[in-house]
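A.B. asks: Okay, structure incoming, though there's no sequence with it:
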């Protein structure tokens, strides 16, 4: 059986030591439709919802330096709100519901192509918090 498209992965599989929000939630620019003067937000091909990105820190001490921070995309009608910062913590711990891995080919032109991947989530919340209604209905 060949895998095509994206595949689901549990948050704890992707981030066994946890993840932390280290940036703001930002709209993703649609480079084909935007101009220098006019910003157009990218829409998710499957749902038609606006796409947002958030930078997270992988708390796994064994993760390579280049893999420590990554971007997770979220399709949502409104800008997602990250969890609050915990007492005495510099970053906000986060848990992603409905996490998917989307592999793609990276070809830098001169070398060997490699497989890259992007992460998408249905929603984000505080660890141990209540899942959003959208992500719990997707699990059914």
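C.D. replies: Nice, thanks for sending it over. If you're wondering where the values come from, they're calculated on a predicted model, not measured in any experiment. Residues are numbered from 1 along each chain as shown.
A.B. asks: C-alpha only now, for contacts and for neighbours.
C.D. replies: Fine.
A.B. asks: The spatially most central residue of the chain: what's its closest spatial neighbour, skipping adjacent residues?
C.D. replies: If you average the C-alpha coordinates of the chain and look for the closest C-alpha using C-alpha atoms, centre = their mean, you land on residue 72, 1.4 Å from that point. In space, not counting the residues next to it along the chain, residue 72 is nearest to residue 119; the distance is 5.0 Å by C-alpha to C-alpha, 6 or more residues apart in numbering.
A.B. asks: What is the burial count for the one you found?
C.D. replies: A total of 20 residues lie near residue 119 under the criterion other C-alpha atoms under 10 Å.
A.B. asks: take the one below as the second:
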């Protein structure tokens, strides 16, 4: 099979209506390697980068409430910095770069996806994207 490992995917394909940070960036613990009193943090098996995660809410109005919040894992040597909060909003809009998805069979026997990225930034507006493309 030609596809092995994480599958590269664009932000717009995963979150066509955008997404919003609804929690803190946290370093992921490696529960298998950790022992009583000694915490070991997870590293990506392919890149060796530390793994961080941030909970986000999908902006798609058709997604069921129980499926609105997902964790995006970020591979980075240092703690990723969330974009600045937008004035007047209780949640922070975000866009992820270097995204991949890895399908797996979840505990319920259903297909699920692990979403990873290499970084995050403030979302680009469609106007900003169009202007940059026109200038190129």
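C.D. replies: Cool, got the structure. Keep in mind it's a predicted model, so treat the numbers as computed, not measured.
A.B. asks: returning to what we had before: the residue nearest to residue 72 of the first structure pairs with which position in the second structure?
C.D. replies: When the second structure is aligned by TM-score structural alignment, residue 119 of the first structure is paired with residue 115.
A.B. asks: give me the element its match is part of.
C.D. replies: With the criterion set as DSSP states H and E, the secondary-structure element containing residue 115 of the second structure is strand 111-117.
A.B. asks: immediately after that strand, which helix or strand?
C.D. replies: The element immediately downstream of strand 111-117 of the second structure (helix or strand, assigned by DSSP H and E) is strand 119-121.
A.B. asks: For that next one, which outside residues touch it?
C.D. replies: Contact with strand 119-121 of the second structure is made by 74-76, 80-83, 94-98, as judged by C-alpha atoms under 8 Å, 6 or more residues apart in numbering.
A.B. asks: Ok, stretch 15-22 of the first structure next?
C.D. replies: By C-alpha under 8 Å, 6+ apart, the list of residues contacting stretch 15-22 of the first structure from outside reads 12, 54-60, 82, 91-95.
A.B. asks: Likewise for stretch 31-51 of the second structure?
C.D. replies: Stretch 31-51 of the second structure is touched from outside by 27-30, 73-78, with contacts defined as C-alpha under 8 Å, 6+ apart.
A.B. asks: State which helix of the second structure is the longest.
C.D. replies: Scanning the second structure for the longest helix, with DSSP state H as the assignment, gives helix 126-135.
A.B. asks: Give me the distance from it to the chain's centre.
C.D. replies: Here the centre of helix 126-135 of the second structure is set off from its chain's centre by 24 Å, with C-alpha atoms, centre = their mean, to the nearest Å.
A.B. asks: tell me the helices in the second structure, going along the chain?
C.D. replies: According to DSSP H, the helices that the second structure contains are 11-14, 126-135.
A.B. asks: Most tightly packed of those?
C.D. replies: helix 11-14 (a mean of 14; mean count of other C-alpha atoms under 10 Å).
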